[in-house]
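Trainee: just the structure for this:
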Amino acid sequence: MSSATSLYLDFEVTAGSAPAHAARVLIAACAAAPVESVLIRAAEGAELDSETARQLIAEAQKRNIAALVALGVDDARKLGADGIHLPWSKDIARQFKTLKQSASASMVIGVDAGRSRHDAMEIAEGGADYVAFGVPPHVEDRERAAERQLDLVSWWSELFEIPCVAFNVDDADAAHALALAGADFVAIRITSADTEEAAGARMRQFSAALATPEPAQ
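Mentor: Down below sits the predicted model:
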């Protein structure tokens, strides 16, 4: 396991969340374990409330944590985010190219390449700050998808310098396996509907999994 494997907080804002409560959950998560970056995004099918997003971005930045949003360039700028995360889509390479042309040089751009090695390489060559490999929630055969994710992370870590992030990680055991495979970041999903205690406990569990040394051969 690389000592560089770090936590990436995937913070989902659920519909109707009060900004103050969402901020407390985010603060608790960040206090429980070291976090390098946080993605602030709305739950699937919902829109990100601007007031909540601004408060969460501010809290992350107070702690020197890069705050990303899954929105367009104009919205990211208005909210004061440090960067943008592009979720996977069938034309993800084209979407990234278009976004890259309109984004400032200082804006962090991360991209979920799905399971396409070709797209991942094209995105990296185009100047992405990280490439992500995830297991979407709708996938039924999660065991097979998790194996494919491990294979992609291992392949990437052996050949490329650009960091990779493992998304949609189900539990601490999976986080440990992905770190062993060479993931630079392992994403941990916390929602604004969680309690502060639950968020902190989950963060500590994942952090411990990443810190556990590799078994002796």
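
Trainee: hey, let's count contacts and neighbours off CA atoms from now on
Mentor: Will do.

Trainee: name the helices or strands packed onto the top helix by length along the chain?
Mentor: For the chain, the longest helix by residue count, based on DSSP state H, is helix 142-159. Counting contacts by 3 or more C-alpha pairs under 8 Å, 6 or more residues apart in numbering; DSSP states H and E, helix 142-159 packs against strand 130-133, strand 164-166, helix 172-181.

Trainee: buried residues of it, list them for me.
Mentor: 145-146, 148-150, 152-154, 156-157 (16 or more other C-alpha atoms under 10 Å).

Trainee: got JSON lines for those, with distance to G45 too?
Mentor: Converted to JSON lines, the buried residues of helix 142-159 look like this (distance: C-alpha to C-alpha, whole Å):
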{"residue": "A145", "distance to G45": "23"}
{"residue": "A146", "distance to G45": "24"}
{"residue": "R148", "distance to G45": "27"}
{"residue": "Q149", "distance to G45": "25"}
{"residue": "L150", "distance to G45": "28"}
{"residue": "L152", "distance to G45": "28"}
{"residue": "V153", "distance to G45": "28"}
{"residue": "S154", "distance to G45": "32"}
{"residue": "W156", "distance to G45": "31"}
{"residue": "S157", "distance to G45": "33"}
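
Trainee: so which of those residues comes closest to D194?
Mentor: Distance to D194, by C-alpha to C-alpha, is smallest for A146 among the buried residues of helix 142-159, at 24.8 Å.

Trainee: for the closest one, which non-adjacent residue is spatially closest?
Mentor: Distances taken as C-alpha to C-alpha, 6 or more residues apart in numbering place V135 nearest to A146, at 6.7 Å, with adjacent residues excluded.

Trainee: repeat for V139
Mentor: That would be A145: by C-alpha to C-alpha, 6+ apart, it lies 7.6 Å from V139.

Trainee: one more to line up against the first:
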Amino acid sequence: MTVPEDRCRLVLIVPDIADMDEQAKMVADALRGGDVASVIIPQYGLDDGTFQKHAEKLVPVVQAAGAAALIAGDSRVAGRAKADGLHITGNLAEFTEAVEKFVPKLIVGGGSATDRHNALEIGELRPDYIFFGKLDGDIKPEAHPKNVALGEWWASMIEIPCIVMGGTDPKSALEVALSGAEFVALRTAVFADPATAPSIVAEVNALLDEKAPRFED
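Mentor: Take a look at the predicted model:
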């Protein structure tokens, strides 16, 4: 059994489900499947008040499983829900403000880096991680080749960890891991069928244990 930290780890993105209890149960079940580094909780189309309720329900579930709960959306929601961090999807100004205001109290990362220049601008802010892809960008079975390429380039030269968005096929996690990225994010691949979410998390971890490259200390 390998220590998960020495290879690419899984990040889950909470699916867009209006029923709060159902959403929390799905996440709790998935987390029982095995190692998950963090869970990103997007706002989707919810107003701040409703999102607040969702976040307050989800954050303790995520933290109880030993993962970091990251709010993608309103920083006030992150504070009130006692989340571990903020996932920023906005522009550089928004990112800069979040880093200045919340690091090191909260984990701050994210980005909408679509090319190397964007990525390096974000990197200069020294966030806790950078994210390649969109939170709902899992539209094909495989990870988007551009994001995998960016992850490979970044991981080969920059200390700040990166998360690369995977595809709808759980096996896309390995494709991301082979790029050298520290984390792979999955959403539909895990949550398309709630009943199989725990077994898919277990399967992805087994695949990464077996085939993902190991990081040097």
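
Trainee: which of the buried residues of helix 142-159 of structure 1 sit farthest apart?
Mentor: Farthest apart among those by C-alpha to C-alpha are A145 and S157. That separation is 18.3 Å.

Trainee: please name the residues that touch the residue nearest in space to the middle of structure 2.
Mentor: Residue closest to the mean C-alpha point of structure 2, counted by C-alpha atoms, centre = their mean, is V11 at 4.1 Å. Residues in contact with V11 of structure 2 (C-alpha atoms under 8 Å, 6 or more residues apart in numbering) are 36-40, 163, 183-186.

Trainee: which residue lines up with L150 of structure 2 in structure 1?
Mentor: Per TM-score structural alignment, the equivalent position to L150 of structure 2 in structure 1 is L152.

Trainee: brain fart, K82 of structure 2
Mentor: Checking TM-score structural alignment: K82 of structure 2 goes with G80.

Trainee: check the gap between its match and S2 of structure 1 for me.
Mentor: Going from G80 of structure 1 to S2 of structure 1 by C-alpha to C-alpha, to the nearest Å gives 32 Å.

Trainee: right, and the match of K82 of structure 2 touches I57 too?
Mentor: Yes - using C-alpha atoms under 8 Å, G80 of structure 1 is in contact with I57, at 7.3 Å.

Trainee: what about these two, which has more around it?
Mentor: I57 (24 against 17; other C-alpha atoms under 10 Å).

Trainee: that one touches G83, doesn't it?
Mentor: No - distance between I57 of structure 1 and G83: 10.7 Å, which falls outside the contact criterion (C-alpha under 8 Å).

Trainee: between these two, what contacts are shared?
Mentor: Here I57 of structure 1 and G83 have 67-68 as joint contacts, going by C-alpha under 8 Å, 6+ apart.

Trainee: tell me where structure 2 has strands.
Mentor: Per DSSP state E, structure 2 carries strands over the ranges 9-13, 38-42, 68-72, 85-88, 107-110, 129-132, 162-165, 183-186.

Trainee: helices or strands next to the fourth one in the packing?
Mentor: Here strand 85-88 of structure 2 touches strand 68-72, helix 75-80, helix 92-102, strand 107-110, going by 3+ C-alpha pairs under 8 Å, 6+ apart.

Trainee: that one vs structure 1, mean deviation?
Mentor: Strand 85-88 of structure 2, aligned to structure 1 and superposed, deviates on average by 0.7 Å (mean C-alpha distance after the TM-score superposition for structure 1).

Trainee: ok, now how distant is the aligned partner of V11 of structure 2 in structure 1 from A166 of structure 1?
Mentor: Structural alignment (TM-score structural alignment) places V11 of structure 2 against Y8 in structure 1. Y8 of structure 1 is 9 Å from A166 of structure 1, where distance means C-alpha to C-alpha.

Trainee: same deal with F11 of structure 1?
Mentor: Counting by C-alpha to C-alpha, the gap from F11 of structure 1 to A166 of structure 1 is 15 Å.

Trainee: those two: which is more packed in?
Mentor: Legend: neighbour count by other C-alpha under 10 Å for F11 of structure 1 and A166, higher for A166 (28 against 24).
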